[in-house]
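Novice: Below is the sequence, then the predicted model.
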Amino acid sequence: MTNLKIALCKSSLLGPVSGADEIMLNYAVHLRQRGYDVEVVLLYSPNENDQYLRRLRSNGVPVTIIVRKSFLFAVLRMLRNLFSSVLFFLFLLRRAPERLRKFWQVALRLIAHLHYRECRAYFARNRPNLMHVFTPDSGAAMMIRAGHELGIPVLYHEMGTPHHMPMLEDYYRRLETVLPLCTEFAALSPRLASDWLVRFPFLRSVTVLPLIMERSKTFDLRGQLSAPPEETVFGFAARVEEGKGPMVLLDALATMNRERPVGIARIAGSGPQLSEVKARARELALGDACEFVGQYSEPLGRSAFMESLDVFVLPSLAEGTPNGIIEAMAHGIPIIASAVGGIPDIIDSQSGILIPPGDADALADAMLLLSGDPERRKRMGAAARERYEQLFEPAVVVPLMLKVYGRVAGNGHMAIASGNGHSHPWADVQLQTAIETVPL
């Protein structure tokens, strides 16, 4: 083990599928593999069958739970699980999602503050060299305060975008009071770093620290599934909600197939808009052109889904740096996505096609272009794979992450790891407050 003790911090794990949990898990596993003293610190107990908890443990990453029994948190989680299984609640959720989710966020924040003493006492006893706090998270502000009071350097790592859903606005307003207590603020891409500097102009700078994505086992499934060989398979994998643009995808699919069957959409995921999306598919008479394959929750399932696709599509209205896009790139799949959030940092003209958010006609045009040109798809897929290797492969991200850790921890702590001999393209990106924003 090295002399750098690292605590990766969240309130709890949010499975069955969570982009933030996937990012944290990959950081933890690769730090552990390189001999670093890393632990995941959770405020509350996750479900014992949570896939991220299971994968952390199987990779030898210690998981510490500060509050093993929180009656209020247990009740809140039980109510959420109960309501999620009631059709009437789903009916309400489709019509008032922001109000219900805002209540959930407020309740979690209040419960977190009830456990401040326990949180502070834990970090006082264990004293890591740095706390890496992943957000947005209901317990982030409390953990940041605890670390600051104890003199522990805190790296705040924002997983999202300032162009978020309205229900998160209150969360970020409250977060402004503790952000100055952090040693360093990191975003997932240069464009997001620039956007966050505009949102929080009091920050001195924002560092770029991308996610790590490791390509899973591959399968040869394209010829074994239901799509006719002359039809192009377009895949969507995300939470099925308005912000991810599933309705835009269906409208584009209907337009593309208006004269003759050209392609099918394979949709993986679950979420509050799933029943509406299925109803819309029936309304558009998409039939076999739209497949709902359910929610995958394990690396092999994700990999098998990606290997069944010709093109990955994500027409989001707002985004950070979506795990789904990066996993598709790792599998050599061309991308069609909205030019929002950090996506333009990920996809260039060689590896995919960017479209305006919410523009179903532009999406249909892009899908038609790629469906009729398998050679272009092949070239774009190869470029996507190369871009993944440059930006998100563990061998290039881990050295950058350790450089940031060494700077945050200070006091002579040096975090050094060998990479693949190539510097990360974003290695020297640390945007200052006066930077001009990059237009979409």
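Specialist: Okay, I see it. Being a predicted model, the structure only gives us computed values, none of them experimental.

Novice: make it CA atoms for all contacts and neighbour counts henceforth
Specialist: Fine.

Novice: Need the three-state assignment for the residue at the greatest distance from the centre of the chain.
Specialist: In the chain, the residue that sits farthest from the middle, by Cα atoms, centre = their mean, is residue 259; the gap is 36.7 Å. Under DSSP: H, G, I helix; E, B strand; the rest coil, residue 259 falls in the coil class.

Novice: and the gap between it and residue 253?
Specialist: Separation of residue 259 from residue 253 (Cα to Cα, to the nearest Å): 12 Å.

Novice: What about residue 170, how many residues nearby?
Specialist: Neighbourhood size, residue 170 [other Cα atoms under 10 Å]: 12.

Novice: helix, strand or coil for it?
Specialist: Secondary structure, three-state DSSP: residue 170 is helix.

Novice: Use this one as the comparison:
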Amino acid sequence: MSRRRAVWVSTSTGTLGGVATYVRTMQRTPLWGEWDIRHVATHRDGSVATRVIVFLGGATAFVRELLLHRPAVVHLHTASYGSFARKSLLAWAARGARVPVVLHVHGGAFRDFYRAAPWLVRRYVRATLQMADAVVALGETWQRMLQEISPGARVVVIPNAVRPGAPVEQPGPGETVRVLFLGSIHEAKGAFLLLDAWRRLGDARRGPPADLVMAGNGAVDEARAKVADLGLADQVRVTGWVPQRQVETLLRGSHVLVLPSFAEGQPMALLEAMAQGLCVVASSVGGIPDLIDGECGVLVPPGDGDALVAALCTVLADPELRSRLGGRALDRVRERFDVDRVWRAIDGLYEDVTA
């Protein structure tokens, strides 16, 4: 068995969402070469037939890696529901081949998935988590949740990773503030709550002019229709999905990121905004409080439109506050979420589980 070969299993790096972004980020670190990592995709956006074909092809490639190359460790990136079903099967296959398993839990719906599952499925989830040599949680909030589900599991915290940049320059008094929503345009992400709040800002705001860009896939046409119905076409632009290479351009051209989600894991969009020194307004759900607090951002209760309006009014009217919060958010990225710190944490975990 090679001591320096690992297999990563996740969605395709071309898939929309945070897991694909995370994998692409880690591919550009020394970890990839030092552990001779092979990436196997078991999911891709597309029709049911496409997803089935991709999973069967990925599962075949995974078994081939186990049998022919005997990796030192397999690292499976899972979310909930179908994702967990797919990755858990591969985890048990690796266990049968006596290859150490790292199960990396992403996504904000895992607790709901577990609670809604039938008794037998919950028992299977607990057994799978306990079987893994290590379960990776993105933050302390999710570590506690996973430990409650499976008390016998070994759960370690390794956060998502991002490369810190230079802070954006905030506009001065009277200059236009550009606000960005970056993520799936759905109710669960608070996209339509945000549009309602933005309409109310016209009456409540006493600060500078502002505009809003909403970038992401999902209910794009519905969001555009609502923008028109609310009379916000001169203030709000819904771009739809944008390729990853344009995300940084969007971030660098913005001053505030707003993410009023109802459920989250540890959103990469929020981390990417922190890494550029944007002022962040987000809901206090899931793993978001593991990323920001009142020292480096503004948290609002999920679903609270009044609190969202008040938070946006505050940051839009105060350039010094935006700069201070954005600077502290960037400092936090450098201290905790810098990709150079995170890949070394994974390297240390591999050394531990393969010892």
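Specialist: Thanks, I have it. Model, not experiment: these values are computed from the prediction.

Novice: TM-score them against each other, please.
Specialist: After superposition, the two chains reach a TM-score (TM-score structural alignment, normalised by the length of the second structure) of 0.86; 344 aligned residues with a Cα RMSD of 3.1 Å.

Novice: Could you pull up the contacting residues of the residue farthest from the centre of the first structure?
Specialist: Listed by Cα atoms under 8 Å, 6 or more residues apart in numbering, the contact set of residue 259 of the first structure is empty.

Novice: what about the residue nearest in space to the middle of the second structure, distance to residue 328 of the second structure?
Specialist: Geometric centre of the second structure, nearest residue: residue 267, 2.9 Å, by Cα atoms, centre = their mean. Relative to residue 328 of the second structure, residue 267 of the second structure is positioned 18 Å away (Cα to Cα).

Novice: can you tell me which residues contact the residue mapped onto residue 322 of the second structure from the first structure?
Specialist: In the first structure, the residue paired with residue 322 of the second structure is residue 377, using TM-score structural alignment. If you count contacts by Cα under 8 Å, 6+ apart, residue 377 of the first structure has them with 310, 311, 333, 334, 370.

Novice: Restrict these to the buried ones and give me that as a ChimeraX selection.
Specialist: To isolate the buried subset of the contacts of residue 377 of the first structure in ChimeraX, counting by 16 or more other Cα atoms under 10 Å, use the following:
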select :310,311,333,334,370
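
Novice: Leaving out chain neighbours, which residue sits closest to residue 272 of the second structure?
Specialist: residue 162 (6.4 Å; Cα to Cα, 6 or more residues apart in numbering).

Novice: quick one: what's aligned to that neighbour in the first structure?
Specialist: So, by TM-score structural alignment, residue 162 of the second structure is matched to residue 213.

Novice: tell me which element that match is part of?
Specialist: Using DSSP states H and E, residue 213 of the first structure maps to neither a helix nor a strand.

Novice: Look up how far residue 319 of the first structure lies from it.
Specialist: 17 Å.

Novice: Residue 353 of the first structure now?
Specialist: The value you get for residue 353 of the first structure to residue 319 of the first structure, if Cα to Cα is used, is 16 Å.

Novice: now the strands: where do they sit in the stretch 1-150 of the first structure?
Specialist: Taking DSSP state E, counting those that start in this stretch to define them, one finds strands in the stretch 1-150 of the first structure at 5-10, 37-44, 63-67, 130-135.

Novice: same question, the stretch 251-400 of the first structure
Specialist: Using DSSP E, counting those that start in this stretch, the strands found in the stretch 251-400 of the first structure span residues 263-268, 290-294, 311-314, 335-338, 352-355.

Novice: give me the stretch of the second structure that the third one matches.
Specialist: Same thing as strand 311-314 of the first structure. Counting by TM-score structural alignment, strand 311-314 of the first structure corresponds to 256-259 in the second structure.

Novice: mean deviation of the matching stretch from the first structure?
Specialist: Following the fit onto the first structure, the mean deviation recorded for stretch 256-259 of the second structure is 0.4 Å by mean Cα distance after the TM-score superposition for the first structure.

Novice: Show residues contacting that stretch.
Specialist: With contacts defined as Cα under 8 Å, 6+ apart, stretch 256-259 of the second structure is touched by 177-182, 189-190, 270, 273, 278-283, 322.

Novice: returning to that earlier point: my guess is the residue nearest to the centre of the second structure meets residue 288, correct?
Specialist: Yes - counting by Cα atoms under 8 Å, residue 267 of the second structure touches residue 288, with 7.4 Å between them.

Novice: residues near the aligned partner of residue 76 of the first structure in the second structure, how many?
Specialist: Per TM-score structural alignment, the equivalent position to residue 76 of the first structure in the second structure is residue 49. By other Cα under 10 Å, 9 other residues sit near residue 49 of the second structure.

Novice: sorry, back to before: how much space is there between the nearest residue to the residue nearest to the centre of the second structure once chain neighbours are set aside and residue 161 of the second structure?
Specialist: Once flanking residues are discounted, residue 267 of the second structure sits nearest to residue 18: 6.6 Å by Cα to Cα, 6+ apart. Distance of residue 18 of the second structure to residue 161 of the second structure, given as Cα to Cα: 11 Å.
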